[in-house]
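>>> Got a predicted structure plus its sequence, pasted below:
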Amino acid sequence: MFRKIAYFTLALFAVFVIVGFLLPREVHVERRITIDRPPSTVFTLVNGFERFESWSPWAPLDPEAVYTYSGPASGVGAKLAWSGDPRLVGSGWQEIIESQPYTLVRMQLDFEQQGRAQSYFQLVGVGRGTELIWGFDTDLVEGQGVFGGLLARYFGLFFDRWIGSDYERGLASLKRLAESLPATDFGDLAVEVVDVPAGNMLYVAGNALDAAPDMASRLATAYAEIREAMADGDLSQAGPPMAITQRLANGRIELLAAIPVEGPVQGLEGEVRAGRAPSGKAVRFVHRGPYEQMAPGYEKLAAYLAAHGLEEGDVSWEQYVSDPSDTPADEMVTHIYALIQASDTAAEPR
């Protein structure tokens, strides 16, 4: 009797081993969703980890988990490490190892004793929206030893259900986040994050500008007055003319016509005043063409800031690099700046 039980047990074990080694050693899980936002918006959200907790399917499981960010805020090298309850989210890290703008983000994952894996986001433009594919790949056997690898093959049978359900929840949360952002596609807008140095300027503001019949004549008159004051004070121009817009504490919008100057300023009279030019962390893009065609660029910049979790400050300005008196309208170059202040979810873009 005992011999039969032993033979039966050995036979079961042999079947367990043979079947186990016939099971796949690699696991692939994939889920997808369509998001009613352009690839530029969706890519921005998955090309870094600063906003990961706001849509991650695992963050609500362990509110006490600690997340640590390192490397650049986005793109290759951006890294997120987490440490939480072993029964809930455990510990590990993930790092972006490949980033192709608006099409692909690939990550290396390390779950410590549970092994390594790779995941990816693939983006496909669909009309004015995006099909987002979230995939997961791992080698179940690597680093697990013979028996550990055998058991891992059996566990691999459940990965699609376990991970797939998490991915479905995460994609649904990401969709809600993305669709709460502006729908404007900013993919063709080349935006830089810059540190603008402090400097002196002469400017005309307030009623002196409001009295002019239109913006062009306002600025032209103001710049003429500023240049006259520069000549009287023997001041050198330090940069292109600017039109500065600033929101005041009372909610009023004030426009300044300004020209950067070198050196200290004294003895001004009339409407021309001296001040400090805007400085600090700002975003900048370059507009090429007539001034009347700037509006779409501003819309794209607003969408860019929202997707990156950046809050626009109270000051923005246009810097007129080209002289309209000797430059064709379609060749004019204007640098557009906006000071930014970081919010809790800000991620400095690459």
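That came through, no problem.
>>> Please count neighbours and contacts with C-alpha atoms only from this point.
OK.
>>> mind checking how far the most centrally placed residue in the chain is from Ile5?
Geometric centre of the chain, nearest residue: His308, 3.5 Å, by Cα atoms, centre = their mean. Distance of His308 to Ile5, computed by Cα to Cα, to the nearest Å: 65 Å.
>>> Next one for the comparison:
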Amino acid sequence: MAQTATPAPATPTPAAPAAPATTTPPTPGASAAQPTDADAAAQPFEIKARPAIAVSGAAKWEDGYKAITAALGKARAALLKANLKEGGRPVVAFVDTDDDNFKFQAMIPLDAPVAATVDLGAEAKPAETPAGRAIKFQHRGAYDDVDSTYEAITAFLDEKGYIAQNIFVEEYLNDPKGADDSALEMAIYVFIK
């Protein structure tokens, strides 16, 4: 991932933490939310925690892209400063959301846990990626169009009777140039009860 190019999340509605508050029609070529495998999607799977470096943040939705980009940049700088080995694509865990604001943890997964003696700086800290039962969805297309993906996710969860927890994770699978880059590919993990 480009060191600072990470998209911002869509605004969730209070009733469903992973659902956006507004509808944005997808751009041509953007895909609607689809479970990654039609047969496996109806069945949640267990995600195991991985060691990570995390930088916490909070922002208004309209400033989300900038806030997440900055936080991931700080996490990556801490990783490089401590000479740690990256163990996966960057992720952002949304841990508290409402119509106007959100709180998050921007994380860079690691190959191994951070030793207690490693200095990560003032803002980064050792962490673990979220773990638990989740369903994986894909978004392909500009992040500006992710609202429609979250709406499709909400419809899928409602149809299948799944109850989402108040945490969801976006994993950025490539390096977008910005929120309007239609080449973006990301996985969205919705943790369920």
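Okay, I see it. Everything numeric here is computed off the predicted structure, so don't read it as measured data.
>>> The residue nearest to the centre of structure 1 matches what in structure 2?
His308 of structure 1 maps onto Lys160 in structure 2, with residues paired by TM-score structural alignment.
>>> what's stretch 182-192 of structure 2 in contact with?
18, 29-30, 44, 132-143, 162-176 (Cα atoms under 8 Å, 6 or more residues apart in numbering).
>>> Buried members of these into ChimeraX, please.
A single ChimeraX command selects the buried members of the contacts of stretch 182-192 of structure 2 (16 or more other Cα atoms under 10 Å):
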select :18,30,44,133,134,135,136,137,138,139,140,141,142,143,162,164,165,166,167,168,169,170,171,172,173,174,175,176
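>>> By how much does the top helix by length along structure 2 deviate from structure 1 on average?
Identified as the longest helix of structure 2 according to DSSP state H is helix 64-81. Average distance, helix 64-81 of structure 2 versus aligned residues of structure 1 after superposition (mean Cα distance after the TM-score superposition for structure 1): 1.5 Å.
>>> Specify, as a residue range, where that helix falls in structure 1.
Under the criterion TM-score structural alignment, helix 64-81 of structure 2 matches residues 215-232.
>>> Could you pull out the buried residues of the matching stretch?
Arg218, Leu219, Thr221, Ala222, Tyr223, Glu225, Ile226, Arg227, Ala229, Met230.
>>> Make TSV out of the residues you listed and add distance to Tyr120 of structure 1.
Shown next, in TSV, are the buried residues of stretch 215-232 of structure 1 (distance: Cα to Cα, whole Å):
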residue	distance to Tyr120 of structure 1
Arg218	53
Leu219	51
Thr221	56
Ala222	54
Tyr223	53
Glu225	58
Ile226	55
Arg227	56
Ala229	59
Met230	58
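>>> what ranges do the helices span in structure 2?
With DSSP H as the criterion, structure 2 has helices at 38-41, 64-81, 146-160.
>>> from the buried residues of stretch 215-232 of structure 1, which single one is nearest Ala81 of structure 1?
Proximity of those to Ala81 of structure 1 was ranked by Cα to Cα; the top entry is Leu219 with 51.9 Å.
>>> ok, now which ones touch the closest residue to that closest one other than its chain neighbours?
Take Leu219 of structure 1 and drop its neighbours on the chain: the residue closest to it by Cα to Cα, 6 or more residues apart in numbering is Ala257, 6.0 Å away. Neighbour list for Ala257 of structure 1: Tyr203, Val204, Ala205, Leu219, Ala222, Tyr223, Pro241, Met242, Ala243, Ile244 [criterion: Cα under 8 Å, 6+ apart].
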